[in-house]
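S.K.: Provided below are the primary sequence and the corresponding predicted coordinates.
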Amino acid sequence: MVFFAAYLETTGLFDTRVEESPLHYTSPNAPQKQDVLGALFLSILAGHRRYAHVTGLRSDGVSPNILGMDKIVSEDALRRALGKIPEAEGTEWMRKHLFKSVVAACQTPWILDIDTTVKPLFGHQEGAEVGYNPHKPGRPSHAYHAYWIGNLRLLLDVEVTAGNTTASNHAQPGLNRVLDALRAEQRPYLVRGDCGFGNDAVIREMESRQQPYLFKLRQSSRVKRLLQRVFTRRDWIDAGQGWEGREDTIQLAGWAQSRRVVILLRLLKENLIATREQRGQLAFAFVDRRQTKVYEYAVLVTDLSEGVLSVAQLYRDRADAENGFDELKNQWGWGVATPPGIWRVADFLRAPWG
């Protein structure tokens, strides 16, 4: 923490953000902005999970001095400070400086990963709604729509919405905003997402912007019919890591045109067990590999011109982005107690200061 504080002081990043912050006090007895924002930053950097934990920083006599702070403010001062920041100004302030800290990585070809994660809530917070929550069904939550520089663990932006807005149409405005903020030479080589984004609305938006994309399709009935039609073909080629693949075209219901898809298939080679409910009883059987072959499959939609092997590897590389999402959610600010206002939650999540 001391070394990172010294880095911020040397580069001037901390002073610039404090000067441009929309936090303003009028009382002569109010704390200094340097002390308030510095305490918030040091608390986040120290991995604190509650406002009350900021008290533990009072014994640190080194880091506050490096950042030009006079003292570590109380937890109540931090809460009141976040409550005083206007929504529009605070959002613009954090987005500007977060983007400034990562834009240099957009000068070379890069991939924009989009993903939605669910944050269960246990207090009384704005936007706490019951929605899709596979780990804690019925628990109110927030939905975090994140836009990520793939393989670099650099976050471009995050949009916080109510827990019942996990669908891709709620993530698309934030995605459009990120793309609009980039110049033509800074645009990503590829926009990549899971099956939640493999729908006509998102794809049409990417095509209208001439932005290459790679999404996974849901296992709909037409996708299954396509797989059934091509399964017995003999022109499958190696797609890496035990997968076989081939390309085709498909036009799903609601699509105005057909699009290129890459179909991936892999034989499961481990010992398998099959279960099925029969009249309230659980039927259990071992799968005889000599008589039965079990496959897993995926269908990717893309406008890339690369071959099957390259497209398959590009989507497999998305697993590294999932690791980054997990780290932010469970090891950094996304898994901690956050301010009560939903827009302040978004600003709080942008607060790791680059």
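M.R.: Alright, I've got the coordinates.
S.K.: could you use CA atoms for every contact and neighbour count after this?
M.R.: Will do.
S.K.: what about V308, how many neighbours?
M.R.: Number of residues near V308 (other C-alpha atoms under 10 Å) recorded here: 22.
S.K.: let me see the contact set for it.
M.R.: I237, A239, G245, R246, E247, V262 (C-alpha atoms under 8 Å, 6 or more residues apart in numbering).
S.K.: distance of R153 from L112?
M.R.: Distance of R153 to L112, given as C-alpha to C-alpha, to the nearest Å: 11 Å.
S.K.: what helix or strand is the most centrally placed residue in the chain on?
M.R.: Among the residues of the chain, the one closest to the centroid is A146, at 3.1 Å (C-alpha atoms, centre = their mean). Using DSSP states H and E, the element containing A146 is strand 141-149.
S.K.: before we move on, what about H135?
M.R.: Judged by DSSP H and E, H135 forms part of no helix or strand.
S.K.: measure it to T117 for me?
M.R.: H135 is 11 Å from T117, by C-alpha to C-alpha.
S.K.: ranges for the helices of the stretch 101-250 of the chain?
M.R.: Secondary structure of the stretch 101-250 of the chain by DSSP state H, counting those that start in this stretch: the helices cover 168-180, 200-208, 221-230.
S.K.: got TSV for these, with distance to T338 too?
M.R.: Converted to TSV, those look like this (distance: least, C-alpha to C-alpha, whole Å):
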stretch	distance to T338
helix 168-180	21
helix 200-208	30
helix 221-230	41
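S.K.: and here is the other one:
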Amino acid sequence: MVNLPIEYSSKKVTPFGGMSLMKRFIDQTEIREQLAQLDLPQPSSNAGYNPAHITEAFWLSIWTGASRYIHCDWLRYDSALQEIFGWNRMPSQSTYSRFFGKFSQKRNTEVFPKLQHWFFKQLDVDNLTIDFDSTVITRYGEQQGSAKGYNPNKKGRNSHHPLMAFVSQTRMVANAWLRPGNTADSSSCKEFMEETFNEALKDKRVGLVRADSGFYTQDLLDYLEGKQLNYIMAARMYPNIKNTVWSLDNWIELTKGIELNEMIFNHTDGKSRRYIVIKKKVEDRPKAAGKLLFDDLPGYRFSCYVTNLDLPLDQVWNIYNTRADCENRIKELKEDFGLDNFCLKNFWATEASFRFIMVAYNLMSLFRHFALNHHNRATLKTLKVYCFALGAWTVNHANRKVLKIALNTKKRPWMDGLFSQINNLSPPFVYS
């Protein structure tokens, strides 16, 4: 086999010519103008970067594959990509560290709810289903807030334990908080819900709230009922709930290996509420989720949900089951958006980058829904191969700069269609 000879060229070529789609899409959202109105940290010298530039460059780094701050340095040498976005330079790793290091708890509380509220105000969608969840992010250093707590994948390792709220209809993040790793599941949940409903989504009608068992407290149930919100929440199998489940009879067989029941239950000094109980036979449903509750019934797993909906048992269970899609959102955030790895020593600096990642995710979700149509569920990893990773360079033609994209002739009409569709977009973005 003969090897090709090697030569070098100084031609400014980018491997991400398709990012010109995202640049034009961001222009249409007008998010830069909103960033300029927020209390973002300002540069300490005239030569410093505009904070909106730093933020957008951070998003661009994530979209092109960065999962650590050091990876963001890659784009400093991609002058063609900088020309696409109209920049003459890109921030360095130390610039990002200094920028996020200026965020505090007060600034995070002022900036991100306003930014999320503005974002969702651009979306013409209402009667939202909000899914609350938490996750674990393993840390390997001595960062503030990283502590030993519940960590199913890396037991004994330090971690952070963030809270997240997802909008089911748009597959987006409504709100997100970072918490120390040794935080109890239900800690700060009410305050998190209040910020989500009263600030981030204050102009939106919430039709249903779904949450896992980490949110199961009487205080939160009372809060949701006080706001007259419908909810389905997984219940913790406390001993008094287990005893009541054990005494149930007249189970309804839904399908082979799955039976349903319901009960009216109240904790001591608590309000009576409706609980839906699912019993799954392990022999017939070996992958079924749930708890093995009773030694006398070793072959059955049980799940329990509390709700204020007056719907048939199977409908309540099916409605809750679609909540599992938020686990896919968390997985994509970790695998494609670097959620696990963008971390600084200071806790509030880490939270700032964490919450900006959520906005980067929302922008990409908005792009793939309105620009890509039948590919609107593609992951970022797929999109990079599908339409972003296109070799491109700039040339001067007739006294103006032109972007040349290397693309097969058959795919050029498709790419032209994307540009045309993006140019015709403008807020509000109407979800059918």
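M.R.: Arrived safely, thanks for sending. The structure presented is a predicted model; accordingly, all values stated were derived computationally and were not measured.
S.K.: L82 of the first structure is nearest to which of the helices of the stretch 101-250 of the first structure?
M.R.: With distances scored as C-alpha to C-alpha, the stretch of the helices of the stretch 101-250 of the first structure nearest to L82 of the first structure is helix 168-180 (22.7 Å).
S.K.: give the contact list for S21 of the first structure.
M.R.: Contacts of S21 of the first structure (C-alpha under 8 Å, 6+ apart): G90, W93.
S.K.: what about it, which SS state?
M.R.: Under DSSP: H, G, I helix; E, B strand; the rest coil, S21 of the first structure falls in the coil class.
S.K.: hang on, the earlier thing: redo the helices of the stretch 101-250 of the first structure as CSV? Include mean neighbour count.
M.R.: Listed next are those as CSV, based on neighbours: other C-alpha atoms under 10 Å:
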stretch, mean neighbour count
helix 168-180, 17
helix 200-208, 15
helix 221-230, 14
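S.K.: what about the strands in the stretch 301-432 of the second structure?
M.R.: 392-397, 400-405, 429-430 (DSSP state E, counting those that start in this stretch).
S.K.: just those strands: most buried one?
M.R.: Across the strands of the stretch 301-432 of the second structure, averaging neighbours per residue (mean count of other C-alpha atoms under 10 Å) puts strand 392-397 on top, at a mean of 16.
S.K.: what residue of the first structure takes the place of E262 of the second structure?
M.R.: Structural alignment (TM-score structural alignment) places E262 of the second structure against E247 in the first structure.
S.K.: ditto for V430 of the second structure
M.R.: V430 of the second structure maps onto nothing in the first structure, by TM-score structural alignment.
S.K.: before we move on, back to that, closest one to T307 of the second structure among the strands of the stretch 301-432 of the second structure?
M.R.: Nearest of these (C-alpha to C-alpha): strand 429-430, 30.5 Å.
S.K.: for the closest one, what is the distance to the chain centroid?
M.R.: 20 Å (C-alpha atoms, centre = their mean, to the nearest Å).
S.K.: mind giving me the packing neighbours of that strand?
M.R.: Contacts defined by 3 or more C-alpha pairs under 8 Å, 6 or more residues apart in numbering; DSSP states H and E place strand 429-430 of the second structure against strand 123-124.
S.K.: with the first structure overlaid, report how far the strand it packs on is off on average.
M.R.: Superposing on the first structure places strand 123-124 of the second structure at an average distance of 6.2 Å from its equivalents, by mean C-alpha distance after the TM-score superposition for the first structure.
S.K.: counting by contacts, list what that strand packs against.
M.R.: strand 429-430.
S.K.: in contact with P22 of the first structure, which residues?
M.R.: Counted by C-alpha under 8 Å, 6+ apart, P22 of the first structure has contacts I85, P86, E89, G90, W93.
S.K.: I misspoke; the intended subject was L304 of the first structure.
M.R.: Per C-alpha under 8 Å, 6+ apart, neighbours of L304 of the first structure: P212, Y213, L214, V311.
S.K.: would you mind finding the match for it in the second structure?
M.R.: Aligned partner of L304 of the first structure by TM-score structural alignment: L309.
S.K.: from N158 of the second structure, how far out is its match?
M.R.: 39 Å.
S.K.: I70 of the second structure now?
M.R.: 22 Å.
S.K.: neighbour count for those two, which is higher?
M.R.: Neighbour tally, I70 of the second structure and N158, criterion other C-alpha under 10 Å: the higher count belongs to N158, 24 against 13.
S.K.: was I right to think the more buried one contacts G181?
M.R.: Yes: under the criterion of C-alpha atoms under 8 Å, N158 of the second structure makes contact with G181 at 6.6 Å.
S.K.: give me the common contacts of the two.
M.R.: Joint contacts of N158 of the second structure and G181 (C-alpha under 8 Å, 6+ apart) are S146, A147, K148, G149.
S.K.: which one of the residues you listed has the most neighbours?
M.R.: S146 (23 neighbours).
S.K.: map that one across to the first structure for me.
M.R.: That one, S146 of the second structure, aligns with A128 by TM-score structural alignment.
S.K.: OK, contacts around that match?
M.R.: L121, P140, S141, H142, A162, G163.
S.K.: for those residues, which one is nearest Q331 of the first structure?
M.R.: L121 (16.5 Å).
S.K.: ok, the closest one to P64 of the first structure distance?
M.R.: 32 Å.
S.K.: same check, this time on V178 of the first structure
M.R.: 34 Å.
S.K.: ditto for L37 of the first structure
M.R.: Plainly put, L37 of the first structure is 11 Å away from P64 of the first structure if you go by C-alpha to C-alpha.
S.K.: neighbours around the residue nearest to N151 of the second structure when sequence neighbours are not counted, how many?
M.R.: Nearest residue to N151 of the second structure, sequence neighbours excluded (C-alpha to C-alpha, 6 or more residues apart in numbering): V136, at 6.3 Å. Counted with other C-alpha under 10 Å, the neighbours of V136 of the second structure add up to 21.
S.K.: list the buried residues for stretch 181-194 of the first structure?
M.R.: Counting neighbours by 16 or more other C-alpha atoms under 10 Å, one finds that the buried residues in stretch 181-194 of the first structure are Q186, R187, P188, Y189, L190, V191, R192, G193, D194.
S.K.: now do the same contact list for the aligned partner of the first one in the second structure.
M.R.: The criterion is TM-score structural alignment: under it, Q186 of the first structure has K204 as its aligned partner in the second structure. With contacts taken as C-alpha under 8 Å, 6+ apart, K204 of the second structure has the following neighbours: V125, D126, N127, L128.
S.K.: name the nearest of these relative to Y305 of the second structure.
M.R.: L128 (20.2 Å).
S.K.: what lines up with that closest one in the first structure?
M.R.: Aligned partner of L128 of the second structure by TM-score structural alignment: W110.
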